[in-house]
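[1] Just a sequence and a predicted model for now, questions to come.
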Amino acid sequence: MDRWREHVANADPDVFRTRLDREGLDEQTCRNRIDDGGWPSNEPLPAWIDRLEALLQYVHESSPSDYAISVDEELPFVDILLPVLAFAREGIEPVSTECVTADAVEDLIEILANRLSKLWSHTVFIEFKTHIAERDPDLVFDDGDVKPDSIEHYEEFCDRMLRDELAAFFVEYAFLGRLVVSVIDQWKNWVGELCDHVTRDRERLNKRFGSETALGPVVEIDAMGDPHHGGRRVLSVTFQSGTTVAYKPRNSDIVAGFYDLLDWINRTGDLLHLETLEVLPRETYAWIEWVEPRTCGSETEVRNYYRRAGMLIAVFYALDATDMHLENIVAVGDQPVAIDVETLAQPMVKPQNRSVNEAIEVAKDTVVRTGAVPEHVQSPDVDDVAGFSAKQLEVNITVDRFTDVNTDRMDIESVPHPNREGESLPQYSGEVIEPEEYSGAIVRGFVDVYELFMANEGALLSDDGPIEQLIEREPKVRALYRDTAVYTKINRSVTSHSYHRTGLRFGTQVESLAKLLISGELDRDVWPIFECERSILRRFNTPRFTAKIDSTDIFNRNGTVVEDFFESKVSDQIRDRIRGFSKADLDEQVTYLRWGYGEYEQIHGGGSTATLSATELATGEPIDGLVLEESRRLYDRLISHSRRDDGLPTWVLREVMQESGIYIHPVEDNLYSGRLGIGLFAAGLARLDDDESYRDFALDVVSPVMTRLEDDISPPFPIGGGVGLGSMVYGFTKLGELLADDACIAAASEAARRIDSERIAADNRYDVLHGSAGAILGLLALYEVTGEEDILDRAVQAGDHLLNHRHDHQGVLTWSTPSIGRPLCGFAHGVAGIAYALFRLGSTTDAARFSDAALEGIRFERQQYDHQAQNWPDLRPNTETDWMDAWCHGRTGIGLARLGMYEIEQIPELRRDVDRALQGIETNELYAADHLCCGNFGRIEFLRRAARTLDEPTHLVDAKRLAAASVERATSSGQFSTPWQTEHWYNPSFFTGETGIGYSLMQFAAPSLPCAVLWE
């Protein structure tokens, strides 16, 4: 009961009561039924019991001479598996002899063998180890003296199981017994179905796929993909003639319509020819031409391959396709061939029927949704799976593997899941050629087809055009309601022995799919979806839903599941998409493609050296007269780009993750790029401009973060001051002060409470943005407001954690960045920021150990200073330049950190570093980027602070000139220059976007605003 409550209701008793009410139950009734554990005496036993009994009787009465089955001898416990397979084979022999050869039957049995082995091997292994322990206890813990080929105990165990104990085994593992006979029954059904289809379609198959001679009987069969609809799977079917055809046990009219569209493109446009496949569609299944990968013969063929890839991406985009990942595309010489297009024309689920994700709303109108373009996958288990991606499919999980199979030494070890390298990328001269080298060809191909569709919209959408012809086929497409990985994870649990005794534990696992329904986040009308999922998963299958192209209902194999489930008919989506083709949309999609394949200017952290003369630009009004007007303009832009899908404002960010691709995601709960930073900008404007709407807006922005903290449902965070819990502590503290709002201070305290000893001990980043240094700065800000000693104690814990994780580097005790293996210079990730945090902690606590550690640490940076460059180097690998002048890395941030320390104690060495930084700054050059982290406003912050702290007004003059020049340039171009911001896309982030620029501008008019880049 506890496990059920946890899975379906996050252990909330009230929510769990709602779940029980749905079934007309109460908790005591459930407990009574679980305790009873038996079967009601007045009800007949379920039919699977009879089938299991028949299996056990066959095993008991048969002998090895009856089996005559050849399967992989490396399958664990193959000797126990053989009679089970022989029992299953008896059910198919009458229907298979005419259409398939004996070899093909063996292939079918091998498919069943692999599935059963995957299902029960772990549980049989537990019993085997128990057997070993009874016979030779020492062998359980140490098999060093056992010969590698020893099988004495193994053979004895198999003999016991088959002779006496298999029935007892299935009594103990009753749910496993049900699954075994269910899998066998499913296999018999689809094998019979396959043989019937081969026989029925023989003449059509010969006509469509045969040559001058008949195809002959089936001689070889192999299975691919997940089992759906009663264990059915996609098969490769090879006939005696040598011809191989794909058999797909589902309606494939969409496939035929897709290739008709490619034929239309080939006939209509003077473009590269796109390969099409022969299709023999039937009502509930289809036969499709089989293709094998082939290498390219020249560099020209490689280039043409990627141009055709761009053409296919345009087709996918036009048809609203999704999931066109690497396993659905095969590189056949210079032709990318889409072999599985069941997710073409993908309908959009109504928002009330799914978890609201603003990124989905944005991505649905982009090429990223197709799944063919590199995309960052926010999953710890799976990396990019795009159809045209160099990364291919990396699966970051471990799997169990049997060792010394079917011997006395047999054991299980955990190994990394093998990466599934698809066949979607071209090969030339023995090497896979990555798409980044041919991004221009991809873009050109995309533009070719996009412009062809624009120029021929009338013909494309006419009654006899390819789109209407496709729609008239009334094809069914797969509707992806939930990520298949969710189902895979649940099905993987069925292979664990701990789930095999009864269905109760597996049932609680499946219940997690109902969590959003029970909590009320989804419309209760969606309940039939969950009931279908539950029913299918209980049969060790993967749920599969479909949509009809001219309907808004969602279906499964048995009919309608939920009526009016989708936002619109897919046919209307396709028509609207093509009618919406325009020059502006083309430019936006091309930008996605260029970014996805590495064509973008990295102005965050890359140290762009593009400069403009600030003197020439700053010819207009001085910055003092622009602050309020510009701040209001930035606020208006912020409002205009917000979304309110659930009533509260949010924004969607688009960026490129260097190692994986485009990342489209809602703003997160942090200061650096998320809600706390945006809220801080609005709160600053509320202080500067007497308008209550700014205050209300600031609180609306951060209210989801408050809710997640209150409900304890926030995801695990690092503890840093930029993107972690420390950033929440600081952000809410400053909002509370600026808005005089006690609820914000309470939220800051709640976030601080989560910076506990366990989280601090787990920190291995140490820096300001992600680690303990940032936690210290956030906690100190809150402590200055509340004076609570518990807050200061947590900051001290974080400080001691930093002291305990120093190491000697060239004679200096300092901190290394784990991912790099050495210390870094700079504020955001380097020693400067860590030392600044410790120095402030030492000042607050009067604990010299922290101040001393800070001064010791900056000796490292002092060693790195380059007098000729007048700067500290950027020591990160793989950067575009060795030198940056920014808040995050380089002299601006280091100078600002030293200035913050100098304000606490006027130590000459600190002042010298401040002066070095100021002397190196080019105050008459406007950098290409404007934002706080790596752009002009980081320098402006340092210059303005230096003018105040050092009482040197010239620095303020320089800061104002740079600010005025930046504003003038933004006025001319319509926006500030920040990462991932284009004419189509907006970046509201604080450190990397426009809200931080606005907040910095406001400090010219309101110097009392806290300096956020110092966590003041």
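    All right, it came through fine.

[2] can we go C-alpha only for contacts and neighbour counts from here?
    Noted.

[3] how about the helices in the stretch 851-1000 of the chain?
    For the stretch 851-1000 of the chain, helices defined by DSSP state H, counting those that start in this stretch occupy the ranges 891-904, 908-920, 936-950, 953-973, 994-1005.

[4] could I get those as TSV with mean neighbour count and distance to Ile529?
    Output for the helices of the stretch 851-1000 of the chain, formatted as TSV (neighbours: other CA atoms under 10 Å; distance: least, CA to CA, whole Å):
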stretch	mean neighbour count	distance to Ile529
helix 891-904	26	53
helix 908-920	18	62
helix 936-950	23	51
helix 953-973	20	49
helix 994-1005	25	42
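
[5] Who are the packing partners of the top helix by length along the chain?
    In the chain, taking DSSP state H as the definition, the longest helix is helix 102-135. Using 3 or more CA pairs under 8 Å, 6 or more residues apart in numbering; DSSP states H and E, the elements in contact with helix 102-135 are helix 78-90, helix 137-141, helix 152-160, helix 174-200, strand 218-228.

[6] Relative to the whole chain's centre, how far out is it?
    Helix 102-135 has its C-alpha centroid displaced from the chain centroid by 34 Å (CA atoms, centre = their mean, to the nearest Å).

[7] here comes the other one, which I'd like you to weigh against the first:
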Amino acid sequence: MFESIYESLVKEKLRDFEKDLSVLTRGYEEAERELINVRKIKKQFKDYLKGELRDISQTLLIADINEQRQGVFEFWDLYPDSQYKQYIDRFFDKYYYERFIARYKLWHERIHRTMDLGYAFLLEVIKRYLNDLDKLRTKRLLKRAGEYVLQEVEFLGDKRNSGKCTVRCKINEDYVIYKPESGRIFELYGKLIKLVSGDDNYKILNMLQGNKYFWAEHVTNYRCNTESDIREFYKNAGFMLALAYLMNAVDINDRKVYAVGKYPVLIDAETLSSTNLFSKKVTKGRKLFDRSVFKTAIIPMHYSRENKDIIEHNALGDVIFVARSESDITDEFTSKAKERWEVRKYKGKHTHLPKLSGESVPVWEYVDDVIEGFDEGYDNIMDSHPAIYKLLKDYENTKIRISLRNREFYSQMLKKLNSPELLKDKETTQDYIKLVFTDSSIDEYSLKHEIQQLMRGDVPYFTTLLKDRTVYTQEWDRALKRRYESPLECIINKLDDFSKEDKEKQIDFIRSAFDYDHCSLAYFDNDKNIESVVNEWIL
């Protein structure tokens, strides 16, 4: 529904696509050979933009056409499909469109910002592909020899950092990932995980570092050959958990880890470290939680009593069931047309789990292997204190992302902000967001910048350097007035606190995460999570 409106808006944006690409590729052509499949990429990007406009506009357009059906005399004697056709025909009439824009100012700003930033980002990715093609070959990110042609550019994940996101490029038959951020945190992770595991062959992401961006291999879920490999995988996951615990990592979920043979491979490390952003009004339980292995999101924290499915996106555990809020249009083309929203549950891809004989193998029979890896990794960290400290100092200027809230919260908030009443003016929308955030423990200055980014339709994006006590917005405006410990200070303080007693406590937490029936910290009601249970436990 309304596809012709989206088509018209996108067509106008892409009218100079071939000309812009011609300018971009000038000087790069090899013996007049095509380096880019222009037609295919243009169609793919057009479909992407139409999907973005649909997400922003669909609810609004349904409300608007139904309003016209009730108040416009010319509609009264027409059949529903004729009413729809007339609405489409008159939408871009100068008088009607100007009134529509005047009424829904935020809608107009958001759709054009989405198209402008997306288009600029597409050209950026293509230009960097052209610049780096020889390096991609040398780094063996392109495995198949031949005359390379960029076939596809697919935008993935959340839009943040001024409309940018992760991109999957298809070059001939090879896939390669482009990320618009520094890859130095991956370099640090690679060196640390080999130190913590004692395994110089520990599988890490193959990548090519650019200036404020990097290319990485497209990782696929690779099976294990024997049960011994499964046990090795979960022991290696224990090493990863020990390192994530040391680094105060957050949000290391199932989407950020791929099972590649006997190794869990981290494919997104931007939240490998963190700092405390919360006000002083936090409970003892929250402080304990924030200093525990649970904070990493690698192990489960919340269960459903009914079927014992893990309903979080943790990187260890079972097959993930994804709950998504989705909509259908009911009574299409009639005056009763509306969006019907419901939460639907899908079986996830579970690429974070190792495979044996074509079947994913969950952790339940291998918890002792996870604990063995964590135990050994923890001891290796204690024994390698000077080497780890030196590595951290060498990488103290590395940028990391600071997560204020979880991804699903932002996803649902952005859907709500596409409601007609919230696309009219900034004041109404700001007041609504402030109302939702009334009980937020995040400081007011950060909250202000968080709201500004949501207003633009972005997932809020905050960063800092490992050594820095100040958190910044995506524009590098200072986001925090108060000073906290830097991520590096948090890591060093935790490293100094490593002890046999702390290790045993964290191992007890790991056991509790996978023991449904016998641990008071594990068997939660649907409306409880580990934070509330820990809070009750220690008070």
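    Received, thanks. From a predicted model like this one, the values you see are computed outputs, not experimental measurements.

[8] Any idea what the TM-score is?
    The TM-score (TM-score structural alignment, normalised by the length of the second structure) is 0.85; 516 aligned residues with a CA RMSD of 3.3 Å.

[9] Mind telling me what Phe214 of the second structure corresponds to in the first structure?
    Matched by TM-score structural alignment, Phe214 of the second structure corresponds to Ala286 in the first structure.

[10] so who does its match touch?
    Going by CA atoms under 8 Å, 6 or more residues apart in numbering, Ala286 of the first structure touches 247-252, 279-280.

[11] redo that, cut-off 6 Å
    Going by CA atoms under 6 Å, 6 or more residues apart in numbering, Ala286 of the first structure touches 247-248, 252, 280.

[12] what's the answer for Lys295 of the second structure, then?
    By CA under 6 Å, 6+ apart, the contact set of Lys295 of the second structure is Val250.

[13] which SS class is it?
    helix (DSSP: H, G, I helix; E, B strand; the rest coil).

[14] Make JSON lines from the helices and strands packed on helix 102-135 of the first structure and add mean neighbour count to it.
    Output for these, formatted as JSON lines (neighbours: other CA atoms under 10 Å):
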{"stretch": "helix 78-90", "mean neighbour count": "19"}
{"stretch": "helix 137-141", "mean neighbour count": "13"}
{"stretch": "helix 152-160", "mean neighbour count": "17"}
{"stretch": "helix 174-200", "mean neighbour count": "20"}
{"stretch": "strand 218-228", "mean neighbour count": "18"}
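
[15] Export those as a markdown table, with columns for distance to Gln346 of the first structure.
    Formatted as a markdown table, these follow (distance: least, CA to CA, whole Å):
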| stretch | distance to Gln346 of the first structure |
| --- | --- |
| helix 78-90 | 38 |
| helix 137-141 | 53 |
| helix 152-160 | 49 |
| helix 174-200 | 27 |
| strand 218-228 | 19 |
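
[16] Among these, which comes closest to Leu55 of the first structure?
    Of all those, helix 78-90 sits nearest to Leu55 of the first structure, with 6.6 Å by CA to CA.

[17] what angle sits between that closest one and helix 174-200?
    50 degrees (axes from the mean of the first three to the mean of the last three CA atoms, to 10 degrees).

[18] and helix 78-90 of the first structure, how far from the second structure on average?
    On superposition with the second structure, the mean distance recorded for helix 78-90 of the first structure (mean CA distance after the TM-score superposition for the first structure) is 1.2 Å.

[19] Show the subsequent helix or strand relative to that helix.
    Note on helix 78-90 of the first structure: by DSSP states H and E, the next helix or strand toward the C-terminus is helix 93-96.

[20] so what corresponds to Asp576 of the first structure in the second structure?
    Counting by TM-score structural alignment, Asp576 of the first structure lines up with Asn493 in the second structure.

[21] about what we covered before: Asn419 of the first structure is nearest to which of the helices of the stretch 851-1000 of the first structure?
    helix 994-1005 (40.2 Å).

[22] which strands and helices sit next to that closest one?
    Taking 3 or more CA pairs under 6 Å, 6 or more residues apart in numbering; DSSP states H and E as contact, the helices and strands that helix 994-1005 of the first structure lies on are helix 627-640.

[23] Quick one: the residues in the second structure that the helix it packs on pairs up with.
    Taking TM-score structural alignment, helix 627-640 of the first structure hits no residues over in the second structure.

[24] Give me the packing partners of the following helix or strand past that helix, helices and strands only.
    For helix 627-640 of the first structure, the following helix or strand on the C-terminal side (DSSP H and E) is strand 652-657. Judged by 3+ CA pairs under 6 Å, 6+ apart, strand 652-657 of the first structure is in contact with strand 661-666.

[25] what's the average distance of the strand it packs on to the second structure?
    Strand 661-666 of the first structure versus its aligned partner: 5.0 Å mean (mean CA distance after the TM-score superposition for the first structure).

[26] could you say what helices and strands that strand packs with?
    Against strand 661-666 of the first structure (3+ CA pairs under 6 Å, 6+ apart) you get helix 358-363, strand 652-657.

[27] Quickly compare these and say which is most buried.
    strand 652-657 (a mean of 21; mean count of other CA atoms under 10 Å).

[28] tally of neighbours for the spatially closest residue to Glu372 of the second structure that is not a sequence neighbour?
    Closest residue in space to Glu372 of the second structure, ignoring its immediate chain neighbours: Lys235 at 6.3 Å, by CA to CA, 6 or more residues apart in numbering. For Lys235 of the second structure, the tally of surrounding residues (other CA atoms under 10 Å) stands at 28.
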